[in-house]
Each structure stands twice: as C-alpha cells, then as structure tokens.
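Student: Structural data only, the sequence is not supplied:
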C-alpha cells in the first residue's frame, strides 16, 4: 500500500466519524505535570527498547501519544498530533507491506505442488507430469506416484 491509500483510508474513517458523531469540540485535557512526567518515562522506555534491539511500532506510538498528552501549547500540540498521525500511518504502511509479502508468498505456494513443491507446468499434461491434478494442490506426478502405492492402508499428504 502507498501513503496515498493509507491517507484515503484515514479520510474515509474521518467521514464515517463525522457522520456518526458530528463535529466534535472537546477540551484538549493535556499538559498537566503527571502527563509530562509520563511522557519523559515513555521517551526513556522507547529509547531503551530500541537501544536493546527490541523496539516496536507500539513503543513509538506510545511515546508519541505520551508527548501529545504532555503538551499544553496549541501549536506544539498540533505538531505532536501530526507526528502521532504520521507514525500511525507509517505503521499501517508496514502492516500492508507485510500482508502483501505474505499474500505473494501464498500465491507462489499455490502455484507449486503441495507435496514436491515443484512449480506447476500447465503444458506438462502427461499422467505423471507437472500440471496441476484437477483442482487439487498437487501435481499429476505426485498423484500418480501416490496411486501407484501397493500398500492398501497407506496414508500420505495426498490421500489423508
């Protein structure tokens, strides 16, 4: 997914929220001492997590949200909120990349035999060839070898 798609999804969600709740005008509720102390802790936590090699998107977002809650000045609060939105969008992009990679891997796996892992060859329609056997995830060769087995009660990945 691209940033344009993520921003379009965010825009659609904002339309949904406005439709459901109308315009919202709540107090900010930010900038008190305990929120500022928590922001300092969150910053240290995030730095420590990444310093030890275990940092996550959740760590980054938690730090950014803590910084939002600590801010009292409207201009700086707005800037912090933009950073929260940017981190959230970047996280969504990362999820989309992982999902796309997993889908590509699944497609590649579905284009090869589930037993021998050889890619299907639709042109190889011999009884023991590499074409897919009907709608199964197996090639004709693996199905043929399975059916040639003389043990009556054998169980394999194809017959199971």
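Tutor: Ah, there it is. Worth saying up front: this structure is predicted, and the values here are computed from it rather than measured.
Student: Going by C-alpha atoms from here, please, whenever you check contacts or count neighbours.
Tutor: Fine.
Student: Does residue 25 belong to a helix, a strand or coil?
Tutor: Under the three-state scheme (DSSP: H, G, I helix; E, B strand; the rest coil), residue 25 adopts coil.
Student: for the helix or strand encompassing residue 11, which positions count as buried?
Tutor: For residue 11, the host element (DSSP states H and E) is helix 3-21. For helix 3-21, burial by neighbour count (16 or more other CA atoms under 10 Å) applies to residue 6.
Student: got it, and stretch 52-61?
Tutor: 59-61.
Student: With secondary structure added, can I get those in CSV?
Tutor: As requested, the buried residues of stretch 52-61 are arranged in CSV below (three-state DSSP):
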residue, secondary structure
59, helix
60, helix
61, helix
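Student: Among the residues you listed, find me the one that's closest to residue 33.
Tutor: residue 61 (20.5 Å; CA to CA).
Student: show me the contacts for the closest one.
Tutor: 84, 87-88 (CA atoms under 8 Å, 6 or more residues apart in numbering).
Student: re the thing from before, return the member of the buried residues of stretch 52-61 nearest to residue 11.
Tutor: residue 61 (19.9 Å).
Student: Okay, and residue 46 sits in which element?
Tutor: With DSSP H and E as the criterion, residue 46 is inside helix 33-51.
Student: That helix packs against which elements?
Tutor: Helix 33-51 is packed against helix 57-70, with contacts defined by 3 or more CA pairs under 8 Å, 6 or more residues apart in numbering; DSSP states H and E.
Student: try this one next to it:
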C-alpha cells in the first residue's frame, strides 16, 4: 500500500505530530480502553446535557458569524471598517466537541470525532500561518502537498493499479496553477487523470467549463449566483472557513449552509439534501 498522501497543506505535519504524541501516550499509559461516558451516569441524561451544550455553542457561533457593530465591537480590531463578524476557534471547536459527546451511536460518535480532529488541524494551521517565517506562495499559486523527490520515492504496491501522480491544473484566465498529488491508474487517459484533479479542485472554488475545456481559479470562476439559495445571504469569497459565507464549490449554497446540512441527523432534510421536496439544488 502507498503512504498516505495529503492534499490539504499542513495536514501531513499535523498527522505526524499526532502520531508522535500517540507514541508518547502508548509509552506512558499503554493501550487505553475506556467507556465513552461515565458508567455511573444515566446515558440519556448525559447525552441530552451535551446536546444542549452543543446547541448553545451553535447559537453562539451563529451570533458571532453575524456581522455587527456597536456594543463590545468597539474593542474589535475591525470595528473601524463597519459591520464585521466575530467567529473564533474556541466556539467552533466546542460546538464540535459537544456534538460528539452528544452522540450515543459508535459510528456517529466516530464521525463527529473526525470532525473534531479536522477543526483541531484547521486551528493549528491557522496558528502556524500567523508565525510562519518562510515565504508564502505568490498570489494564485498553491504549493505541492508533497515534494517531487518524496513522491518519486514512494514504492508502488504490485497488487494495486493506483499510484501517486502530480497533476497541475492551470487557470485559463490568469495562468494561476494548482499542483497536487492524486492517486491514478495506469490505464487512465490524460483527460481522465485531469478529471480526478478537477473533481477535487471544485471543492476549493475552481470551475471547469466542460463545453470548451477551460479551467478557472477561484478568483475567475463563474459567480452567477450572488447569494446563498438556502439562507439568502450574499456570498463572501474571502470568508472561506468551513462554515463561512463563501460559495461552496460550484453549488448555489454557502459553506455554512452546506456544513449545517452535512451535520444533520437521519431525519434531517433541507433544500440542499432534498431538492425534490424544497426545490433547491443538491450539493
């Protein structure tokens, strides 16, 4: 099998640091096996409490994400620029943590814990971005997740048809490039391999015009819709947080609404996940 390939900048380092910490934990404590919640508690009561805390933080985060001025905003760095948001990592993480603790089914708990880990990775990446000393890539450029020498050193599994290939997609408007490593097969045509990259880049705001075959970076992608079809809030391309107001890929929905849709339980339906009922467009 191949070593894990990460396309999100910073995730590889995060994974390596987590692995090192797990080794320290295993050395100190050995393998640990504990119940998910205090066994003396009444499960339904405990999970209900955590669910209520998750709801509180969801409301706090919704309020923080709403542009405002006045009151405590006077002390904000962006107060002079008019209405602004106040989203902070503490609220984002606590909402995810309490949502995980509220789950009683192992599969759902595991899925929520993955989201917690993803938020931790994003927070760490943000911290690193504030203190990074190395030169940042030029505007419109995305550095390769894996250096070429590392990719060339990866040993292929003789029983698997897949192997890592570095693919570059160029914006046909400004020439901006995105170079990343993708798993492809030998029998894939160049067009099919490029399609693998294009499918991933859509989640990063890129657009592919199938009629003429052109690719466009997030800056020059089509913006036919000016507001989210779900919440009717104007798209903000600069707000690219996981629950921000930027457009989610090429859908007609903002990242916040898609994030909330994906968090829904088995009974959840909305115009994003059930367009037939609500007349929306699927994400």
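Tutor: Done, it's in. Everything numeric here is computed off the predicted structure, so don't read it as measured data.
Student: Residue 66 of structure 2: neighbouring residues, count only.
Tutor: When counting by other CA atoms under 10 Å, one arrives at 12 neighbours for residue 66 of structure 2.
Student: Settle this for me: residue 6 of structure 1 is touching residue 91, isn't it.
Tutor: No. If you go by CA atoms under 8 Å, residue 6 of structure 1 and residue 91 don't touch, sitting 10.0 Å apart.
Student: mind checking how far the lengthiest helix in structure 1 is from the chain centre?
Tutor: The longest helix of structure 1 (DSSP state H) is helix 74-110. Mean-position distance between helix 74-110 of structure 1 and its chain equals 8 Å (CA atoms, centre = their mean, to the nearest Å).
Student: Kindly state which residue of structure 2 is aligned to residue 20 of structure 1.
Tutor: Taking TM-score structural alignment for the superposition, residue 20 of structure 1 sits opposite residue 28 in structure 2.
Student: State the distance from its match to residue 48 of structure 2.
Tutor: 34 Å (CA to CA, to the nearest Å).
Student: Kindly report the same for residue 179 of structure 2.
Tutor: Counting by CA to CA - residue 179 of structure 2 and residue 48 of structure 2 are separated by 46 Å.
Student: more crowded one of the two?
Tutor: Shown here are residue 179 of structure 2 and residue 48; by other CA under 10 Å, residue 179 has more neighbours (18 against 14).
Student: List the contacts of residue 50 of structure 1.
Tutor: By CA under 8 Å, 6+ apart, residue 50 of structure 1 lies in contact with residue 56.
Student: For it, what is the corresponding residue in structure 2?
Tutor: Checking TM-score structural alignment: residue 50 of structure 1 goes with residue 65.
Student: before we move on, back to that, can you list the contacts of residue 61 of structure 1 in CSV and add distance to residue 77 of structure 1 and neighbour count?
Tutor: Compiled in CSV, those are given as follows (distance: CA to CA, whole Å; neighbours: other CA atoms under 10 Å):
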residue, distance to residue 77 of structure 1, neighbour count
84, 11, 21
87, 15, 17
88, 16, 18
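Student: mapped onto structure 2, which of the residues you listed hold?
Tutor: Counting by both residues aligned by TM-score structural alignment, their matches' CA atoms under 8 Å, structure 2 reproduces these contacts from those: 84, 87-88.
Student: so which of those residues comes closest to residue 98 of structure 1?
Tutor: residue 88 (15.5 Å).
Student: any idea how far residue 94 of structure 2 lies from residue 50 of structure 2?
Tutor: In terms of CA to CA, residue 94 of structure 2 sits 11 Å off from residue 50 of structure 2.
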